[in-house]
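# Predicted coordinates and the sequence they were generated for:
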Amino acid sequence: MRLEGIFAAAVTAAKADGQVDRARTRAHVERLLAGGCHGVALFGTTGEAASFSIAERKAMLEDLVGAGIPAERILPGVGLCARDDTLTLARHALELGCRHLLMLPPFFYKGVSDAGVAAAFAEVLERLPAEARVILYHFPKVSAVPITPEVVTPLLERFGPMVAGIKDSSADLDHTLGLVRAFPDLAVFPGADHHLLTVLQAGGAGSISAAANLNGAGSRKVFDLFKAGDAAAAEAAQVQVTAVRKAVEGGPLIPSIKALLALRLDDPEWRRVRPPLVELADDSGLAAAKAALANVETKV
């Protein structure tokens, strides 16, 4: 079955020494799942994946699964520049029961060809067991290595169901809808919450988004109303989701989300980010986000 639903691109709590704060991150994941998210994307862009080591990422995933969080509700980010590093994370996640993997392309070299990107993915896929399901991660603003249809098509032809979907973080609605039309059997997830309902209506799978850290319940409401066929109510619910996303993205996204979590939980430790990101100097830029979140359903 095609993967569907609302997945929060979970932020990662950090200790004063910069190491992963596993207890706070676990509690956050538990809140996200209890609050309506179908699952979480762990160590994606919003989770500051590139700032944490392979060992830290493996330990966090082991912590979550060991705490009883169903592995099938976790989408671990596994895409690194070196093939064998990607394989290390992917195999570890699969051994723990995480079938779906969120995979960036190798992102250090820029201006590479579609054939080169497809070959890099193929070298990983051919070394994974057939039950693995990979969500290709298109985020050209950050990676500068786009995942084009010319990358996806040969991978689908060669690996079939192992290529399960695409996360489109381009924030370009036309691009996302083009992927839905071009690959109707794939699970296409926008990273932009404000595109959720439009993409669902076109045949998309849901969303994998940063703002779901704060408003997963709102996105889940849109998803459920759409599935129930209540178009008017889904449109109304989408208005609230869009308002939260637009307010949150007014400043640096990851520090803003962490600052808002710190305020919501009355826990200043949540403000911490890993360099090169920096904490917000003050909360003066959060007024719109706080107003948009004032009536958001949440479980703390």
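Sure, I can see it.
# Could you use CA atoms for every contact and neighbour count after this?
Noted.
# And L75, how far from E56?
For L75, the distance to E56 (Cα to Cα, to the nearest Å) stands at 16 Å.
# next one: T45
For T45, the distance to E56 - Cα to Cα - is 16 Å.
# Next: P129.
24 Å.
# who has more neighbours, L75 and E56?
L75 (27 against 16; other Cα atoms under 10 Å).
# is it true that the more buried one touches A41?
Yes - L75 is within contact range of A41, at 4.4 Å (criterion: Cα atoms under 8 Å).
# which residues do these two both contact?
Listed as contacting both L75 and A41 by Cα atoms under 8 Å, 6 or more residues apart in numbering are L102.
# burial count for T148?
Count around T148 with other Cα under 10 Å applied: 13.
# show me the contacts for the residue nearest to it when sequence neighbours are not counted.
Once flanking residues are discounted, T148 sits nearest to D114: 7.2 Å by Cα to Cα, 6 or more residues apart in numbering. Each residue near D114 by Cα under 8 Å, 6+ apart is listed here: 147-148, 150-151.
# I257 now?
211, 213-214, 248.
# What of F121?
Here F121 is in contact with 105, 155 (Cα under 8 Å, 6+ apart).
# Let me know whether T86 touches G77 as I believe.
No - look at T86 against G77 with Cα under 8 Å: they stay out of range, at 9.2 Å.
# Can you pick out the residue with more neighbours from the two?
Legend: neighbour count by other Cα under 10 Å for T86 and G77, higher for G77 (26 against 22).
# Quick check: closest non-adjacent residue to the more buried one.
L102 (4.6 Å).
# so where do the helices sit in this structure?
22-34, 54-66, 83-95, 114-125, 140-143, 149-159, 173-182, 196-202, 212-227, 231-248, 253-265, 287-292 (DSSP state H).
# try this one side by side with the last:
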Amino acid sequence: MSDRSLRGVIAAISTPVDERGEPDIERLLAHARYLLDHGCNGLNLLGTTGEATSFSLRQRLSVMKAVADAGLPLARFMVGTGAASVTDAVALTTAAATVGFAGALILPPFYYKPVTNEGIARYIGAIADATAQHDIPLYLYNFPALSGITYTPDLVSLLVATFGHRIAGLKDSSGDLSYARTIAGLSSTLDVFPSNEGVLIEARGGAFAGCISATANLNSVDCGRAFQDGDETALARAVAIRAIFDGLPLVPGIKHVIASRLGDPAWRNTIAPLMSLPPDEAAIVQERLAAIEPVSA
């Protein structure tokens, strides 16, 4: 396993937005500081949970700059820089490298299908070449349910063979742990992060680098105890909190719970095409959450 700084519990942090759909920087920074102080080893900024692909290039760059300017520890931040446009992906990754983020998380180019492994390697190559001076680690983001493209073992092997140490690892949101284990076994230099906090105790033994989880926005304390201390009770509670969203929209659901906990309705805002959680689904979330032992802070 590598000695990179990104390791352990990484929350795929939600991005609060105002009524106009602009990133709410003040709320974002407050939430980031809370998570880093309450169990998270790091944060994945502008990922799927952060609604990144619904933001413009300008908005994404503004969020990155605001986080950098706030003095937050960028060595603990991975930032999503993938885009359908290779030019936008290069611009975002170059900005991430320039300001000092610890890693860039890259979706495959997700519109045209089918695409060849060589075509995706061409896309990654443009990003790697543009950021060669800064050498920012590149993490592949495997989420075929949304992107429609899988970073297959053959493709990952091709990318590692072509770009070497620049391919630092992979975040897997497929939910297939056998796939994640296969990717982790391809190279000792690859740091693999499943998206489910259920792997955290297993990760303590080195099977994975940790997890990058949407629900770590809500269960970070228990996730931290599971990873740092091997606390099985905390892990069970963390997994139970994740399960309250089964069959429900995850991103609006997480924002609903944050809003409820903070007494701050503005946290429920989402960007189109997502909608705030409707009352009937919000009631289900609250009922399920109330059945779980409260997380101690």
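Noted; the coordinates are in hand. Since the structure is predicted, the reported quantities are computational estimates derived from the model, not experimental observations.
# before we move on, back to that, hmm, which of the contacts of I257 of the first structure are common to the second structure?
Contacts conserved in the second structure for these, using both residues aligned by TM-score structural alignment, their matches' Cα atoms under 8 Å: 211, 213-214.
# Go through the residues you listed and give me the one with the most neighbours.
Going by other Cα under 10 Å, A211 tops these with 28 neighbours.
# residue contacts, it?
A211 of the first structure neighbours (Cα under 8 Å, 6+ apart): 8-9, 193, 244-245, 248, 257.
# which of the contacts of D114 of the first structure sit farthest apart?
I147 and E150 (8.0 Å; Cα to Cα).
# per the alignment, the residue nearest to T148 of the first structure corresponds to what in the second structure?
Under the alignment by TM-score structural alignment, D114 of the first structure pairs with N117 in the second structure.
# how much space between that match and S157 of the second structure?
N117 of the second structure is 10 Å from S157 of the second structure, by Cα to Cα.
# Okay, buried residues for stretch 186-197 of the second structure please.
189-197 (16 or more other Cα atoms under 10 Å).
# Ok, stretch 259-270 of the first structure next?
So, applying 16+ other Cα under 10 Å, buried residues of stretch 259-270 of the first structure: 259-262, 269-270.
# What range does that stretch cover in the second structure?
Under TM-score structural alignment, the match for stretch 259-270 of the first structure is residues 256-267.
# Any idea how far apart the tips of the matching stretch sit?
Span of stretch 256-267 of the second structure from end to end, Cα to Cα: 7 Å.
# which residues are in contact with that stretch?
With Cα under 8 Å, 6+ apart, stretch 256-267 of the second structure has contacts from 16-18, 218, 255, 268, 276-277, 282, 286.
# which one among the buried residues of stretch 186-197 of the second structure gets closest to L6 of the second structure?
Once Cα to Cα is applied, the member of those that ends up nearest L6 of the second structure is D191, at 8.9 Å.
# Once you drop chain neighbours, what's closest to that closest one?
G169 (4.2 Å).
# And the residue mapped onto that neighbour from the first structure, how far from V188 of the first structure?
Mapped onto the first structure by TM-score structural alignment, G169 of the second structure lines up with G165. Using Cα to Cα, one gets 6 Å for the distance from G165 of the first structure to V188 of the first structure.
# go on, G116 of the first structure?
G116 of the first structure is 23 Å from V188 of the first structure, by Cα to Cα.
# Now, of the contacts of stretch 256-267 of the second structure, which are buried?
16-18, 218, 255, 268, 276-277, 282.
# Would you reformat those residues as JSON lines and include distance to P144 of the second structure?
Listed next are those as JSON lines, based on distance: Cα to Cα, whole Å:
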{"residue": "P16", "distance to P144 of the second structure": "25"}
{"residue": "V17", "distance to P144 of the second structure": "26"}
{"residue": "D18", "distance to P144 of the second structure": "30"}
{"residue": "L218", "distance to P144 of the second structure": "25"}
{"residue": "K255", "distance to P144 of the second structure": "23"}
{"residue": "R268", "distance to P144 of the second structure": "27"}
{"residue": "S276", "distance to P144 of the second structure": "24"}
{"residue": "L277", "distance to P144 of the second structure": "24"}
{"residue": "A282", "distance to P144 of the second structure": "27"}
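# ok, so of these, who is nearest L35 of the second structure?
When these are compared against L35 of the second structure (criterion: Cα to Cα), the nearest one is L218, at 8.9 Å.
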